[in-house]
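Trainee: quick one: sequence plus predicted model below, questions after.
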Amino acid sequence: MGNQELTFHGLTIAVCSHVVQLLSIGFILSMNVFYIEYIDYFKDSATKTSLVNSIGIGTTFLIGSGTGLAYGPSVVIIGRYFHKYHTLVNGIASAGSSIGVMVLPPLYQVLIDKYGWKGAMLIIAAMNMHIVVCGCLMRAPEDRLQDLSPCEQPASVSSPDCEATADDIETSKFIDTGEVHIPNSEEASEVKILDKKTASSDESIGKKPSVHKHKMLSNFLSGSGIKLFRSHPFLLLMWFTNFISAVAYLAASVYMVAKVVSVGVTRLQASFLFTIIGICSLVGKIIHGSMVDCGKFPPLLMFSSHLFLAGISLMLVSIGGSFPVFAVLFVVFGYSIGVYFPVVPICLTKRLGVQNLATALGWVFLAVGLGDILGPPLAGWLFDISSNYNYCFIMAGTLDILAAVTVLLYYGFDRYRTKRQTS
């Protein structure tokens, strides 16, 4: 590790990121134990009831609202502080979500049994307020400003491509120092001159609306990161595969308890299946960092192979009939997701560079959000027309396998193209 990575603040960032992911992603995934409670309380179809969880989880990734505002920065900031051991520290930080899935579902079930689902929800909300404390401690390191994109940098070091007005600069000074600067008479006269120049430039812009619109469109495309899809087709691959794997993951996790309970397992036992998933995904997240850092296992190949394992295990859930069988299947599933999901930012960093990680990750989160919203209602619709949860898991497993094969084909073609270019 570099000097910056060994500082107390750098280690604090890693711990805070771990806690944020525990309380954010661990929280929203553990909320799936409430599905049966919603079914009993609202007495509606599986399709409609599943929307309660799918919308809550999907919007976290889709629009950066709620816990999404905490989770996204907790992933990106690891890349700002840790370069040499980025994969390892990213795995440790993302292990927070695994610990959350490991600990929270049984706790939620105990709270539901004792206080009802409404009382349990109030207690859970109070627990999640601890995210605020972690968020207050997160700040990008000073010596990594060169890794930021132009519009992410402070006004003093930003490039000419990202213009900032005097009001923007004063606002940033107020945010950083709490001081308000009142211009003197000389400065005020300078501001007037600038205003006249701005007015004249506005008139010239009015004469050339097409040029102005073209510039606005160009700025929008650059700021939103849409151009990354053209310059880096790899981002489109990650968008598609994360979308369908998100459909599969949430479709399976929302109906997991319902499926297991339908064959005679108690609700408390069923909630412990999430604990099994959490433990095994934690192992996967710790192991994957060491495997990638040693340089012998390409991250993209790890992503594909473990997506395939997850798909096979989900398909086999449809024929499970006892708690031990389900436990074994979810051991495999938990380990697989513990490897393939944390590898995503590593793959993006290696292919697109750390300067594009935040934007690329934002697009991937959009794909995950859409998949999370679509997955449970789609699986619920299959249950409503068949009265059988098995089809939900067959669909989920098939989608994971499709994603794995797509990535594997890309990986093989990319290696073939590289060999031809070097030969």
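Mentor: Thanks, I have the structure now. It should be emphasised that the depicted structure is a prediction, and the values quoted were computed from it without experimental measurement.
Trainee: hey, let's count contacts and neighbours off CA atoms from now on
Mentor: Will do.
Trainee: helices along the stretch 101-250 of the chain, start to end?
Mentor: Here the stretch 101-250 of the chain has its helices, by DSSP state H, counting those that start in this stretch, at 131-136, 166-177, 185-207, 209-224, 227-231, 234-254.
Trainee: so which of these is the most packed in?
Mentor: Highest mean neighbour count among the helices of the stretch 101-250 of the chain (mean count of other CA atoms under 10 Å): helix 234-254, with a mean of 23.
Trainee: packing partners for that helix?
Mentor: helix 46-62, helix 227-231, helix 323-352, helix 357-386, helix 390-422 (3 or more CA pairs under 8 Å, 6 or more residues apart in numbering; DSSP states H and E).
Trainee: next, format the helices of the stretch 101-250 of the chain as a markdown table and append distance to residue 361.
Mentor: Formatted as a markdown table, these follow (distance: least, CA to CA, whole Å):
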| stretch | distance to residue 361 |
| --- | --- |
| helix 131-136 | 19 |
| helix 166-177 | 26 |
| helix 185-207 | 35 |
| helix 209-224 | 12 |
| helix 227-231 | 11 |
| helix 234-254 | 9 |
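Trainee: ok, which of those comes nearest residue 53?
Mentor: Among the helices of the stretch 101-250 of the chain, helix 234-254 comes nearest to residue 53, with 7.6 Å by CA to CA.
Trainee: can you give the distance from the closest one to the centre of its chain?
Mentor: Computed by CA atoms, centre = their mean, to the nearest Å, the separation of helix 234-254 from the middle of its chain amounts to 11 Å.
Trainee: relative to helix 390-422, how tilted is it?
Mentor: Between helix 234-254 and helix 390-422, the angle comes out at 160 degrees (axes from the mean of the first three to the mean of the last three CA atoms, to 10 degrees).
Trainee: which residues touch the helix or strand just after helix 234-254?
Mentor: Using DSSP states H and E, the next helix or strand after helix 234-254 towards the C-terminus is helix 256-262. Residues outside helix 256-262 that contact it (CA atoms under 8 Å, 6 or more residues apart in numbering) are 32-33, 35-36, 267, 270-271, 321-323, 326, 389-390.
Trainee: in PyMOL, select just the buried ones from the residues you listed.
Mentor: Those of the contacts of helix 256-262 that count as buried under 16 or more other CA atoms under 10 Å are selected in PyMOL with:
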select buried, resi 32+33+35+36+267+270+271+323+326+389+390
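Trainee: got a list of what the residue nearest the centre of the chain touches?
Mentor: Among the residues of the chain, the one closest to the centroid is residue 365, at 5.0 Å (CA atoms, centre = their mean). Contacts of residue 365 were listed using CA under 8 Å, 6+ apart, and they are 61-62.
Trainee: repeat for residue 30
Mentor: So residue 30 contacts 100-101, 104-105, 108, 274 (CA under 8 Å, 6+ apart).
Trainee: please compare the first structure with the one that follows:
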Amino acid sequence: MDTNVSDVLPNVRLEVTESTPLLSDNSSNSPPDAPKWRKAAIIACGLVQQFVSVGLGFGLSVMYPELINIFNSRRSNAALIQGLYMGLSTGGGILWAPLIQKYGPGKSVLVGSLVTCVGLLASSFAEELWTIILCTGVIAGMGMCTCYLSAFITVSWVFHKDPGVPLVCLTMGSSLGQFVIPYLYEICIEKYAWSGAFILVSGISLQCIPFGLIMYGAQEYFVTGKKASKRKSVCETSLLTDVLVWILLVNCLLVALTGNVEAWFIVDILMSRGFSRQAGSLLVSIIGAANFLGRVSGTFIKFKFTRTPTIAHWVYICPFIALAHALVISLEDYYAIMGACILQGAFFGVTNSQTPALMYEAAGHNRYPQAMSLVNLMYGFGNLLSNVLGGIIRDELGEYDLAFYISVCTALYMTFSSLVATLIIWRRRKEEETRQRWDGNYETVISF
């Protein structure tokens, strides 16, 4: 006698284990996976955005002592130019993140690069310092922030399956900009004075336009947070209640606040010790080169240790950064200072390269645009305060030593906070693995 399972267990509903394409397969509605050449082009576009946006900001450290002499200005006022530009270009993206998501990164890059060009060009006609603060610090900074943030969003949308290594690789563009563009400032100032230099560097921002067009043409491959998940998307406000996210955000704030004191002020420090502006400009570029090597190393570390939480590497990196800060301000010989700058630039480059990946690990794909906007906001506040506070310390105390001692202390603090964040991530992973095993056992019982 044949017995039907439904007759024995009338309340149990059986489902076919194989997927029915018409009912459960959403692949026809999902964007196609980008080919390798397209992904390579997207990474190249992101590298250019980072190269231009960050490079222009670090180049202002060469302009900094020149404008102090030309306008007979206090250092705290002149520092506002670089501070506002770096603060807004890295942190202002949180204001435009909804528009970038609505209209797309490509269009945002086109508009942002044009606005930046206008701001830098207008600075060349300034007759007082506050005009440059407004045009370069505010207008150019607000324009370039869309290019800076669009690079991260585009890469995360194209490499939506595993964006960790591409995001780390992306940050190498900023160190290349720090290496190349400051010395271009030096050449332009030497040949065409400060006003001519602003005219020439304004054209650098326009280099973002063709790469913005490439990003615009890749929209069919974008997988946003809503498309990437079949579950209900997590509310963005959950970022503000996540302890791990806050630990990482504070670390990012401190990185921007203290990590670039060498790059911001080394030109002025060396000139106050009797060295030339050219010698200081060379050190800014050397820091950029060391930073690039550090970012390459950070990319390799992320690729090699994929299962290790990214923030775990900060536990042993931050003490070396603290040591480098102490050496730079303590040494007197030019080549000894150069060695300390190389040490600082290399290890600082590793931490900077890993920031997008560690925030992706903490926030996930759905929340990543908002999370990266918060990271950039922390960078913005840190860059602004770093420049301004450094200028105030120099004006009031006659030297930058206090700024470097504060940097040493914050690097040591980040060592311990990174250890705490690592422990939290390991605990969450263990809890997630336990939950998945429980769900798997439960489904096995039901299937049986």
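Mentor: Sure thing, it's come through. Here the structure is a predicted model, which is why all the values come from computation and not from measurement.
Trainee: before we move on, the earlier item: make JSON lines out of the helices and strands packed on helix 234-254 of the first structure and add distance to residue 22 of the first structure.
Mentor: Below are those laid out as JSON lines (distance: least, CA to CA, whole Å):
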{"stretch": "helix 46-62", "distance to residue 22 of the first structure": "14"}
{"stretch": "helix 227-231", "distance to residue 22 of the first structure": "30"}
{"stretch": "helix 323-352", "distance to residue 22 of the first structure": "14"}
{"stretch": "helix 357-386", "distance to residue 22 of the first structure": "17"}
{"stretch": "helix 390-422", "distance to residue 22 of the first structure": "24"}
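Trainee: out of those, flag the one nearest residue 307 of the first structure.
Mentor: Nearest to residue 307 of the first structure among these is helix 390-422 (5.3 Å), distances taken as CA to CA.
Trainee: next one: the aligned residue in the second structure for residue 328 of the first structure from residue 62 of the second structure, what distance?
Mentor: Superposed on the second structure with TM-score structural alignment, residue 328 of the first structure falls opposite residue 339. Look at residue 339 of the second structure and residue 62 of the second structure: by CA to CA, to the nearest Å, they are 20 Å apart.
Trainee: what does residue 348 of the first structure align to in the second structure?
Mentor: By TM-score structural alignment, residue 348 of the first structure lines up with residue 359.
Trainee: ah, wrong one, I meant residue 236 of the first structure
Mentor: Checking TM-score structural alignment: residue 236 of the first structure goes with residue 246.
Trainee: which residue packs closest to its match, ignoring adjacent ones?
Mentor: Excluding the flanking residues, the one nearest residue 246 of the second structure by CA to CA, 6 or more residues apart in numbering is residue 240, at 7.2 Å.
Trainee: what does residue 363 of the second structure give?
Mentor: residue 371 (6.5 Å).
Trainee: run a quick neighbour tally on the one you found.
Mentor: By the measure other CA atoms under 10 Å, the count of residues near residue 371 of the second structure is 24.
Trainee: now residue 376 of the first structure
Mentor: 31.
Trainee: now do the same contact list for it.
Mentor: Residues in contact with residue 376 of the first structure, defined by CA under 8 Å, 6+ apart, are 47, 50-51, 54, 247, 250-252, 254-255.
Trainee: with residue 148 of the second structure instead?
Mentor: Residues near residue 148 of the second structure by CA under 8 Å, 6+ apart: 49-50, 53, 89-90, 93.
Trainee: in the first structure, which of the residues you listed still touch?
Mentor: With both residues aligned by TM-score structural alignment, their matches' CA atoms under 8 Å, the contacts of the contacts of residue 148 of the second structure that the first structure also has are 49-50, 53.
Trainee: kindly write the ChimeraX command that selects the buried subset of the residues you listed.
Mentor: Under the burial definition 16+ other CA under 10 Å, those of these that qualify are selected in ChimeraX by:
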select :49,50,53
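Trainee: from residue 148 of the first structure, how far off is the residue mapped onto residue 263 of the second structure from the first structure?
Mentor: Matched by TM-score structural alignment, residue 263 of the second structure corresponds to residue 253 in the first structure. Distance of residue 253 of the first structure to residue 148 of the first structure, given as CA to CA: 36 Å.
Trainee: same deal with residue 186 of the first structure?
Mentor: 35 Å.
Trainee: next: residue 255 of the first structure.
Mentor: Taking CA to CA as the measure, residue 255 of the first structure falls 41 Å from residue 148 of the first structure.
Trainee: counting neighbours, go ahead and name the busier of these two.
Mentor: residue 255 (25 against 18).
Trainee: follow-up on the earlier one: was I right to think the residue nearest to residue 363 of the second structure contacts residue 365?
Mentor: No. In terms of CA atoms under 8 Å, residue 371 of the second structure does not count as a neighbour of residue 365; the distance is 9.7 Å.
Trainee: residue 315 of the first structure contacts residue 399, correct?
Mentor: No. Judged on CA under 8 Å, residue 315 of the first structure makes no contact with residue 399 at a distance of 10.1 Å.
Trainee: hang on, the earlier thing: quick one, which of the helices of the stretch 101-250 of the first structure is nearest to residue 305 of the first structure?
Mentor: Using CA to CA, the helices of the stretch 101-250 of the first structure put helix 234-254 closest to residue 305 of the first structure, at 12.9 Å.
Trainee: and the closest one, how far from the second structure on average?
Mentor: Here the mean offset of helix 234-254 of the first structure against the second structure after fitting is 1.7 Å, by mean CA distance after the TM-score superposition for the first structure.
Trainee: can you list contacts of stretch 79-93 of the first structure?
Mentor: By CA under 8 Å, 6+ apart, stretch 79-93 of the first structure touches 1-2, 4-5, 10, 14-15, 17-19, 21, 75, 78, 140-141, 144, 147, 285-286, 288-290, 292-293, 342-343, 346, 354.
Trainee: ugh, typo on my part, it should be stretch 303-318 of the second structure
Mentor: 165, 302, 347, 351, 354, 357-358, 361, 411-412, 414-416, 418-419, 421-422, 425-426.
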